[in-house]
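[1] predicted model follows, preceded by the sequence.
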Amino acid sequence: MAFVTKLTFQSGDKAVLDRVVDDLKQFVERKGAECRGPHSDQPKQVSVPQYRTLQPGDQFSSWTYPVYTRRLEIHGADQIAREVGLREFPDGVHLEIEVEQKKPLGHRR
């Protein structure tokens, strides 16, 4: 059975995120694995309240920043997907990994 490794990257720094995702895609393709993406989502605006003290009440204006998302899929190539999961990424880049098992057509269960 084949596995699909889905990678979701998020960061507030678009340039760093794009560089990390492009480098990773080139790495996966050089190793001979099938890589789909990167797929982009619309940037999400996040708003964080800032309080003047530790007590709720008096606050500064909220801090608002964009979060950019890129998604890649690695089909098959389990060893390459493991290598990607062990890689170090910049502090500002968050990575979420999901592994999905694909069953062949006509497979029962």
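    Noted; the coordinates are in hand. Just so we're clear, the structure is a prediction, and the values are computed from it rather than from any experiment.
[2] switch to C-alpha atoms for all contacts and neighbour counts from now on
    Noted.
[3] and the strands in the protein, which stretches?
    2-11, 34-40, 44-51, 59-75, 93-102 (DSSP state E).
[4] looking at the ones you listed, which is buried most?
    strand 2-11 (a mean of 19; mean count of other Cα atoms under 10 Å).
[5] put this beside the first:
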Amino acid sequence: MTFVTKLTFQSGDKAVLDRVVGDLKQFVERKGAECRGPHADQPERKNVPQYRTLQPGDEFPSWSYTVYTRRIEIHGADHIAREVGHKEFPDSVHVEIEVEQKKPLGHRRN
């Protein structure tokens, strides 16, 4: 059975995000694993209301920021994916890791 490790990176700092994802892709490819991506999602614009007091009513202008997302998939090479999962990333980059088990074609469930 093959494992696919899916990594999702999000940050408000596009330059840092692109550097982290680019460095990670180079690392995975140097180790000889198959890496797909990075795939970019549309930037997502967020607005957060800011209140002057704890009571509803008087507000400051909303705080607006953009979240950028990149996705990478590592196919097979479980030891490399495990190594990636233990890497340190900048605090400004949020990382989610999902592992999916792929069964060969024609495989029957018991």
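    Arrived safely. Here the structure is a predicted model, which is why all the values come from computation and not from measurement.
[6] give me the residues contacting the lengthiest helix in structure 2.
    Under DSSP state H, the helix in structure 2 containing the largest number of residues is helix 14-30. The contact list for helix 14-30 of structure 2, computed with Cα atoms under 8 Å, 6 or more residues apart in numbering, reads 9-11, 34-35, 38, 68, 70, 72, 74, 80, 84, 89, 93.
[7] can you add distance to Asp23 of structure 2 and give those back as CSV?
    Shown next, in CSV, are these (distance: Cα to Cα, whole Å):
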residue, distance to Asp23 of structure 2
Phe9, 13
Gln10, 15
Ser11, 16
Glu34, 15
Cys35, 12
Pro38, 11
Tyr68, 17
Arg70, 13
Ile72, 12
Ile74, 14
Ile80, 14
Val84, 11
Phe89, 11
Val93, 14
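[8] of all those, which comes closest to Lys46 of structure 2?
    Tyr68 (11.0 Å; Cα to Cα).
[9] quick check: the closest one vs Pro90 of structure 2, distance?
    15 Å (Cα to Cα, to the nearest Å).
[10] again with Leu54 of structure 2
    For Leu54 of structure 2, the distance to Pro90 of structure 2 - Cα to Cα - is 32 Å.
[11] before we move on, what about Val67 of structure 2?
    Taking Cα to Cα, one finds Val67 of structure 2 at 15 Å from Pro90 of structure 2.
[12] go on, Arg108 of structure 2?
    Distance from Arg108 of structure 2 to Pro90 of structure 2, by Cα to Cα: 43 Å.
[13] which one of the two has more residues nearby?
    Neighbour count, other Cα atoms under 10 Å: between Arg108 of structure 2 and Pro90, Pro90 has more, with 11 against 7.
[14] trace the more buried one over to structure 1, please.
    Pro90 of structure 2 maps onto Pro90 in structure 1, with residues paired by TM-score structural alignment.
[15] separation between its match and Glu83 of structure 1?
    16 Å.
[16] from memory Gly12 of structure 1 sits against Arg70, does it?
    No: using Cα atoms under 8 Å, Gly12 of structure 1 is not in contact with Arg70, being 11.7 Å away.
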